[in-house]
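Enquirer: take a look and give me a structure for this.
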Amino acid sequence: MALLQKDNHWRLDHTGIGVADIHTSAKFYDSVLASSGLHPLVRLTRSFGAASGGDDPELAGVGYGVSYPIFWIDVFHPHSVKQHIAFRALSRTEVEAF
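Expert: A predicted model of the protein is given here:
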C-alpha cells in the first residue's frame, strides 16, 4: 500500500517481504535503499528482541525508514511467493543511484 505524507517524503508505508537469507538480503537492501534515503532502523531477532547489529546470528528482521520503519525484510513470512513492491523516486538521478 503506497501512501505519501503531505511533505511528499515517503515512498511507501509500510510493507515487507520474506527472505531466505536475511544477512545477504540485508546487505543488499542496506545499499540500494540508502540511495532513496532509507536506512535500517530496527533489527529483530527470531524471538523479536533487539538484534545486536547486522551480523547478529539471530537476525530475523530489518525495518528500513527515515524516522520509523516503512519497509521490512524478514524470515517469518514466505519468501517464495510472488510480490510486487514499487518505490517512488523523486528524480531520475535517484533512480540511477538505486
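
Enquirer: every contact and neighbour count from this point should use C-alpha atoms.
Expert: Noted.

Enquirer: what segments of this structure are helices?
Expert: 22-34, 92-97 (DSSP state H).

Enquirer: tell me which of those is the most buried.
Expert: helix 22-34 (a mean of 16; mean count of other Cα atoms under 10 Å).

Enquirer: I have a second one here; can you model it like the first so I can compare?
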Amino acid sequence: MIDHTGIAVADFDRAKAFYDAALAPLGASLVMMVPQEHTGGTKVGGYGYDRPQFWLHEDAEPGKGRHYAFTADKRTEVDAFYEAAMAAGGRDNGKPGLRPHYHPNYYGAFVLDPDGNNIEAVCHAQE
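Expert: Predicted structure coming up:
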C-alpha cells in the first residue's frame, strides 16, 4: 500500500541523530543521502532496511502533529526503541505497554521527536 513516506524537519542533523538512535533497535538505519546537487541544497536522507522507506528532508517549516508507526518484531524492541528515543531527546507520549483497545496483542510506545511528530514502535505479536 504505502511504498515510502517522509517528513520535514527543522534541523536535519538534530533529526538524524534522533532517528539514528530511535530506529536502531528496530534494525533500521540511514541507507541513503540524496546528493544536494539534486535537491537544491536541501539535506534529504532515507531510512530503511535494504532501501529507503522513511525520508527526512530539511525545511524551515516542519509539520508538527504527524504520526508514524514503525514495526517491531518483539516487545523488547519496542522497549528499546522507547529508551533510545528518550535518550536521544524525544519526549514521552506513551510509555511501552499493551493497548488492548486497539487489539489484545497491540504493544506500543509513543515518543514525540524534536519537531513534535508522534512516532511509535508497535509489536502485534503475542509475547
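
Enquirer: V66 of the first structure: which of the helices of the first structure is closest?
Expert: helix 22-34 (10.0 Å; Cα to Cα).

Enquirer: with the second structure overlaid, how far apart is the closest one on average?
Expert: When the second structure is superposed, helix 22-34 of the first structure averages 0.6 Å from its matched positions, counting by mean Cα distance after the TM-score superposition for the first structure.

Enquirer: read off where that helix ends up in the second structure.
Expert: Alignment note (TM-score structural alignment): helix 22-34 of the first structure is matched to residues 12-24 of the second structure.

Enquirer: most remote residue from the second structure's center?
Expert: In the second structure, the greatest distance from the average C-alpha position (Cα atoms, centre = their mean) is reached by E37, at 26.0 Å.

Enquirer: now check the first structure for the residue matching it.
Expert: For E37 of the second structure, the residue aligned by TM-score structural alignment is S47.

Enquirer: run through the residues that contact its match.
Expert: Not one residue lies near S47 of the first structure by Cα atoms under 8 Å, 6 or more residues apart in numbering.

Enquirer: so V32 of the first structure makes contact with F98?
Expert: Yes - between V32 of the first structure and F98 there is a contact under Cα atoms under 8 Å: 5.2 Å.

Enquirer: what's the burial count for the closest residue to V122 of the second structure other than its chain neighbours?
Expert: Closest residue to V122 of the second structure apart from its sequence neighbours, by Cα to Cα, 6 or more residues apart in numbering: G108 at 4.2 Å. As a burial measure, G108 of the second structure scores 26 neighbours (other Cα atoms under 10 Å).

Enquirer: thanks again, I'm all set now.
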